[in-house]
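Chemist: structure of the sequence below:
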Amino acid sequence: MTQVQHGGSPGNPRRSGGGRGGDRVMVPEADFESYYGRQIVKPAPWEHDIAIYLFTGGVAAGSSLLAAGADLTGRPALRRVARFGSLTSLLVSVGALVHDLGKPSRFLNMLRVAKPTSPMSVGTWILSLHGPFAGVAAVAEIAAMLPARWKRGPVRLLLALGRPAGIVGALTAPPVAAYTGVLLSDTATPAWHSAFKEIPFVFCGSAAAASGGLGLLGAPVAEAGPARAFAVGGALVELATEQQMEKSMGLSAETLHQGRPGRMMRASKALTVAGALGALAGRRNRVVSAVSGAALMAGSLCTRLGVYEAGIASAKDPKYTVVPQRERVDRGEPVRYRS
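Modeler: Have a look, this model is predicted:
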C-alpha cells in the first residue's frame, strides 16, 4: 500500500500544468496507509478496563430497573438477585474506571466541576447519583435477611427505605445504561463517531439482555417472568440496532467484521440469539433458564468488547478517517459529522 507523503493526495491523480503534456498523469492515485508516517486519529488512551466498565455499568443499570419491578410485583427472590447484582456490578464498574484513571483522586476530581457539554462529566454525576440509591436498596435487602429480633430501630428504618431507594435507583438507571454509548460516540474515533445515533440504543438493549440474563441465572423460574421478558426484549433491541448501526457506519463497519473485534461481534450475536431462544424455551426448566441467562450475559460482554476494539482498530488505520471525508467532499457535504 502506498504511503502518502507531502504533496500527495487521494482521489483524482495529479496532472502536470500547462503545455502539450498537460493531461499526462504525474502521480498515481494513492491509497492512505499513513500521514507522514503517523496515525491521523490518536486511539483512545484506554485499556480494557473501560470495556469492563461499559459492561458492568449496563448490568448495574438494568438490574436496578428489574429489582424495582420485582419489588412492586411481589417477587422477593428476583428482587434480591437484581439488587445484589446491581450493587456488585456498580462497584466493579467504578473500580474499573478508577483503575483506568490511575488513582481514586482523579475520579473525585471529576465531581468538583459539572460540565454539561462533557459526556464524561455528566456520566460521572449520573453514576454518583445512581450509586447511593442502589447501595441503600441492596443493604436493605441484607437487612431483610436478618433475624426478626434484630429488625428494630435503625434496621427497621433501613427496611422502610429499601423500596423508595430502589425506585429512585430505577429512575436514574436508563441514563446510566445509555451515557456510555454517548461517551464513545463523542470522540473522534471513526467507528464510534460514525455510529453516534445507534450506539446508545445498542448499549441499552445489551444492558437489558445482560441484567435479564442475571435474573434468569439467579432467580427461580416461578419468579423469573419479568427477567425473561426483559432479557428477550433487550436481545431483540440489541440485535436490531446493531444491524442499523453497521449500515450507518459506512466504511468503518469493516472493523466490526475483522480480526478480534469481528470474532467478538460474531460471538455476541451467537450467544445473544441462543440465550434469547433458551430463555423462551426454559420457562419451566431451571437449568435451561440459568444457562440461557449466562449466555445472554456473555453475549453482552462480547458486544462491549467488540465495539470497544473496533473503535481502537478504526483509529489506528487512517483510511477510516480519510476515505469517508473524501466521500463527503465528493458529495458536497461537510467534511465533519454533524450530530
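
Chemist: contacts, neighbours, all on C-alpha from now
Modeler: Noted.

Chemist: my guess is Ala96 contacts Asp49. True?
Modeler: Yes. Using CA atoms under 8 Å, Ala96 is in contact with Asp49, at 5.1 Å.

Chemist: and these two? Which one has more around it.
Modeler: The residue with more neighbours, out of Ala96 and Asp49, is Ala96; 21 against 18, by other CA atoms under 10 Å.

Chemist: pull the contacting residues for the more buried one.
Modeler: If you count contacts by CA atoms under 8 Å, 6 or more residues apart in numbering, Ala96 has them with 49-50, 52-53.

Chemist: surely it is within a helix?
Modeler: Yes. Assessed by DSSP: H, G, I helix; E, B strand; the rest coil, Ala96 belongs to a helix.

Chemist: so how far is Phe107 from it?
Modeler: Using CA to CA, to the nearest Å, Ala96 is found at 11 Å from Phe107.

Chemist: what is the burial count for Ala267?
Modeler: 19.

Chemist: contacting residues for it?
Modeler: Contacts of Ala267 by CA under 8 Å, 6+ apart are 299, 302.

Chemist: buried residues, the strand or helix carrying it. List them.
Modeler: Here Ala267 sits within helix 259-281, counting by DSSP states H and E. Judged by neighbour count using 16 or more other CA atoms under 10 Å, the buried positions of helix 259-281 are 260-262, 264-269, 271-276, 278-280.

Chemist: same question, stretch 112-125
Modeler: Buried-residue list, stretch 112-125, by 16+ other CA under 10 Å: 119-125.

Chemist: quick one more, to check against the first:
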Amino acid sequence: MVPEPEFTSYYGRPVVKAPPWENPIAVYFVLGGVAGGSSLLALGAQLADLPELRRNSRISAVAAAGVGAIALVTDLGRPERFLNMLRTIKLTSPMSLGSWILAAFSTGAGVAAVSEVDRMTDCRAPLGPLRKVLRAAEHPAGVVAAVFAAPLAAYTAVLLSDTAVPTWNAAREDLPFVFVSSAALASGGLGIITTSVSQARPARALAVLGAAGDLVATQVMERRMDPVAAEPLHEGGPGQTLRWSRRLVAVGGLGALLGGGNRIVAAASGAALLAGSALTRFGVLHAGLNSAADPRYTIEPQKRRLAARRRAGITHDSITTAG
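Modeler: Sure thing, here's the model as predicted:
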C-alpha cells in the first residue's frame, strides 16, 4: 500500500506567508461594520423623522469608527503609517482605497455626530456663528457618511480575499456579502439596544434582514469554496467560533423578529447579534491564518484547479503545461 502523502515544505515553513494581523485587526473589522451600518440606519431615521434613532445611530457610527481606527493604528504599530497611506490613491489596492473610505466616512459621520452632541447639551458649547454652519452641514454630512457606509463594511472582506491566504482567497466571491450582512445585523442590534421600542422599528427590520442575509450568505460561501480550503472554517478554534456566531445570529434575529416589541427581549436580541457579528470576523480572520500555516491548504486546491484546467483543454498557458 502506498502511504498517504504528507504535505510539507522546505524547513517546515509555510508555503504562503500570512499577514501579521492579530486581534486588533478583527476589532477594526467588527467596528467598521458597526459604523457603516449605523450610518445607513441614521440616514433612514433622518428621512423618516425619527430623531432618537437618528441621534443614537450617528453617535454609534462615529464612536465605532473612532475606536476602530485606534485598533487599526494599534496593529500598524505607528500612527504615521496610516497617514502615509493617505499620501496617494492606488485603485488596485484595497488597503489604499479602504484608508480613503475610512477618512471620508469619518469626516461625514463626525460632523453629523458633533451636531447631535451639541443639541443634546442644549447648545452649551461656545460655537458662536459656527453653530449655524454645523446645523446646515449635518444632514449633508449624514448623507456622505451613508454613501461610504457600504464600502466601509465591505472593503475589509476584499482586503482579506485579495491575499494569497488559501481560505480567504477561496471565499473571495462571497465574503463581502457575509461581511455586509454581518454589519447590518450588528448595527441593527446596536440600534435596538440604544433606542426605545417606539422608534426602533427600522433597527429591528435591519437586524432581521441582516441576520437572514448573514446565514444564507455564509452557507452559500462555504458551499462554493474549495472543500479543502473551507476546512479551517469548521475546525479548531475558528470552527467553534463560527458555529457560535451562527447560533447567536439565529437567536438574535428571531428575538428581534418575534419579541422586538419588548424592551428586554429587544436588548437581549441586540446583544446576541452584536456578539454574533464579532465572532464572525474573529472566526474568519483566524481560519485564514490557520490555512496559511498548513501547506496542505495551499497545495491541494492548486492541484485541483490545475486538473480542472487540463480537463477543460487549457494546457498551454502560464499555469498548466502541455500534457
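
Chemist: after the helix holding Ala267 of the first structure, which helix or strand is next?
Modeler: Per DSSP H and E, the helix or strand that comes after helix 259-281 of the first structure is helix 286-316.

Chemist: which part of the second structure lines up with the very next helix or strand once past that following helix?
Modeler: Note on helix 286-316 of the first structure: by DSSP H and E, the next helix or strand toward the C-terminus is helix 319-330. Using TM-score structural alignment, helix 319-330 of the first structure corresponds to residues 296-307 of the second structure.

Chemist: same check, this time on stretch 200-218 of the first structure
Modeler: Taking TM-score structural alignment, stretch 200-218 of the first structure hits residues 176-194 over in the second structure.

Chemist: give me the mean distance between the matching stretch and the first structure.
Modeler: For stretch 176-194 of the second structure, the mean deviation from the first structure after alignment is 0.4 Å (mean CA distance after the TM-score superposition for the first structure).

Chemist: neighbours around the aligned partner of Val237 of the first structure in the second structure, how many?
Modeler: Counting by TM-score structural alignment, Val237 of the first structure corresponds to Gly213 in the second structure. Gly213 of the second structure has 19 neighbours, counted by other CA under 10 Å.

Chemist: which element, helix or strand, includes Gly213 of the second structure?
Modeler: helix 201-224.

Chemist: now do that helix: everything it contacts.
Modeler: So helix 201-224 of the second structure is contacted by 41, 44-45, 171, 173-175, 177-179, 181-189, 191-192, 230, 246, 249-250, 252-254, 256-257, 260, 273 (CA under 8 Å, 6+ apart).

Chemist: buried subset of these, written for PyMOL?
Modeler: The buried subset of those, as determined by 16+ other CA under 10 Å, is captured in PyMOL by this line:
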select buried, resi 41+44+45+171+174+175+177+178+179+181+182+183+184+185+186+187+188+189+191+192+230+246+249+250+252+253+254+256+257+260+273
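
Chemist: ok, now which ones touch Val221 of the first structure?
Modeler: 283-286, 289.

Chemist: ok, back up a step: any idea how far the match of Val237 of the first structure is from Ala45 of the second structure?
Modeler: Gly213 of the second structure is 22 Å from Ala45 of the second structure, where distance means CA to CA.

Chemist: again with Arg87 of the second structure
Modeler: Counting by CA to CA - Arg87 of the second structure and Ala45 of the second structure are separated by 35 Å.

Chemist: aligned partner of Gly276 of the second structure in the first structure?
Modeler: Counting by TM-score structural alignment, Gly276 of the second structure corresponds to Gly299 in the first structure.

Chemist: ok so, going back, quick one: the helix holding Gly213 of the second structure to the first structure mean distance?
Modeler: Mean for helix 201-224 of the second structure is 0.8 Å (mean CA distance after the TM-score superposition for the first structure).

Chemist: what residues does the next helix or strand after that helix touch?
Modeler: Per DSSP H and E, the first helix or strand lying C-terminal to helix 201-224 of the second structure is helix 227-230. Applying CA under 8 Å, 6+ apart, the contact partners of helix 227-230 of the second structure are 166-167, 170, 222, 291, 297-298, 300-301.

Chemist: element containing the residue positioned nearest the centre of the first structure, please.
Modeler: Central residue of the first structure (CA atoms, centre = their mean): Phe203, 4.2 Å from the mean position. If you go by DSSP H and E, Phe203 of the first structure is part of helix 199-218.

Chemist: for the match of Gly276 of the second structure, give its distance to Ala210 of the first structure.
Modeler: From Gly299 of the first structure to Ala210 of the first structure the distance is 8 Å (CA to CA).

Chemist: now for Lys132 of the second structure, how many residues are close by?
Modeler: 10.

Chemist: that one matches what in the first structure?
Modeler: Under the alignment by TM-score structural alignment, Lys132 of the second structure pairs with Arg156 in the first structure.

Chemist: would that match count as being in a helix?
Modeler: Yes. When three-state DSSP is applied, Arg156 of the first structure is found to be in a helix.

Chemist: could you check how far it is from Gly278 of the first structure?
Modeler: Arg156 of the first structure is 40 Å from Gly278 of the first structure, by CA to CA.

Chemist: brilliant, that's me finished.
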